[in-house]
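In: Below are the sequence and a predicted model for it; my questions follow.
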Amino acid sequence: MIIRIVHMHFNEADAEEFLTIFEKNKHAIRNFEGCTHLELLRDANNPAGFTTLSHWNREQDLEQYRQSELFRAVWGKVKPLFSERTQAFSLEKFIEL
């Protein structure tokens, strides 16, 4: 399993636009082949900071999503709203207690 974490910062006015875009596309992203989990987290100290957490069966599934028209359409709308550079990480579950 691949866990993808993407941390994003927006200006307050643009955060609402991001939430609208996420709301419109969350089911399509979650139902993309290979995606088994999707959640949106809000920064406890910055209401314009968000993190997406998604689980993918395989690295190839994540890469297929990243090359998809869905990703290009969503990212094309969200990217101009960023107030800072995003941070993205792909992780594998290592130890679970």
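Out: Received, thanks. Quantities reported herein were computed from a predicted structural model and do not represent experimental measurements. Residues are numbered from 1 along each chain as shown.
In: Could you use CA atoms for every contact and neighbour count after this?
Out: Fine.
In: Skipping adjacent residues, who's closest to Asp61 in space?
Out: Gly34 (5.1 Å; CA to CA, 6 or more residues apart in numbering).
In: do you know how far the one you found is from Arg72?
Out: From Gly34 across to Arg72, the span is 17 Å (CA to CA, to the nearest Å).
In: also this one, for the comparison:
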Amino acid sequence: MIKVVARNVAKENKLTEVIQLYKELVGLTRKEEGCIKYELYQDENDPTIITMIEEWESKKALDEHLKSEHFTRIVPKIKKFMTKQTDMNVYNKLI
């Protein structure tokens, strides 16, 4: 099992657009084979901090997701509204 934590910081005046794009991405991704969880969180103290927490059956499933039509179409649009590059960590389950 693979976990991904991807943290982004959105431009404050673009939060509505960012959340709309993420809604589309989440809806399509949850239908992908190998996707166990795909959830978007917003920081309690700083609403511009948006974090995606993902769970995948395998590295292969994650790799397929990163190449999917909806990911390659939507993520570049999201990136235009961010103030920093995505801080993404991929974890393998130990216990």
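Out: Yes, it's here. In this text, all values refer to a predicted model and were calculated from it rather than measured experimentally.
In: Just give the TM-score of the two.
Out: Once superposed, chain against chain, the TM-score is 0.93 (TM-score structural alignment, normalised by the length of structure 2); 95 aligned residues with a CA RMSD of 1.1 Å.
In: picking up where we left off before, comparing Gly34 and Arg72 of structure 1, which shows the higher neighbour count?
Out: Gly34 (19 against 13; other CA atoms under 10 Å).
In: Going along the chain, name the helices of structure 1.
Out: Applying DSSP state H to structure 1 gives helices spanning 12-30, 59-66, 69-78.
In: Could you dump those helices into a markdown table and include distance to Pro47 of structure 1?
Out: Formatted as a markdown table, the helices of structure 1 follow (distance: least, CA to CA, whole Å):
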| stretch | distance to Pro47 of structure 1 |
| --- | --- |
| helix 12-30 | 8 |
| helix 59-66 | 27 |
| helix 69-78 | 17 |
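In: So for Ala48 of structure 1, which of the ones you listed sits nearest?
Out: helix 12-30 (5.4 Å; CA to CA).
In: Okay, angle between that closest one and helix 59-66 too, please.
Out: In terms of direction (axes from the mean of the first three to the mean of the last three CA atoms, to 10 degrees), helix 12-30 of structure 1 departs from helix 59-66 by 130 degrees.
In: how close does helix 12-30 of structure 1 sit to structure 2?
Out: Here the mean offset of helix 12-30 of structure 1 against structure 2 after fitting is 1.2 Å, by mean CA distance after the TM-score superposition for structure 1.
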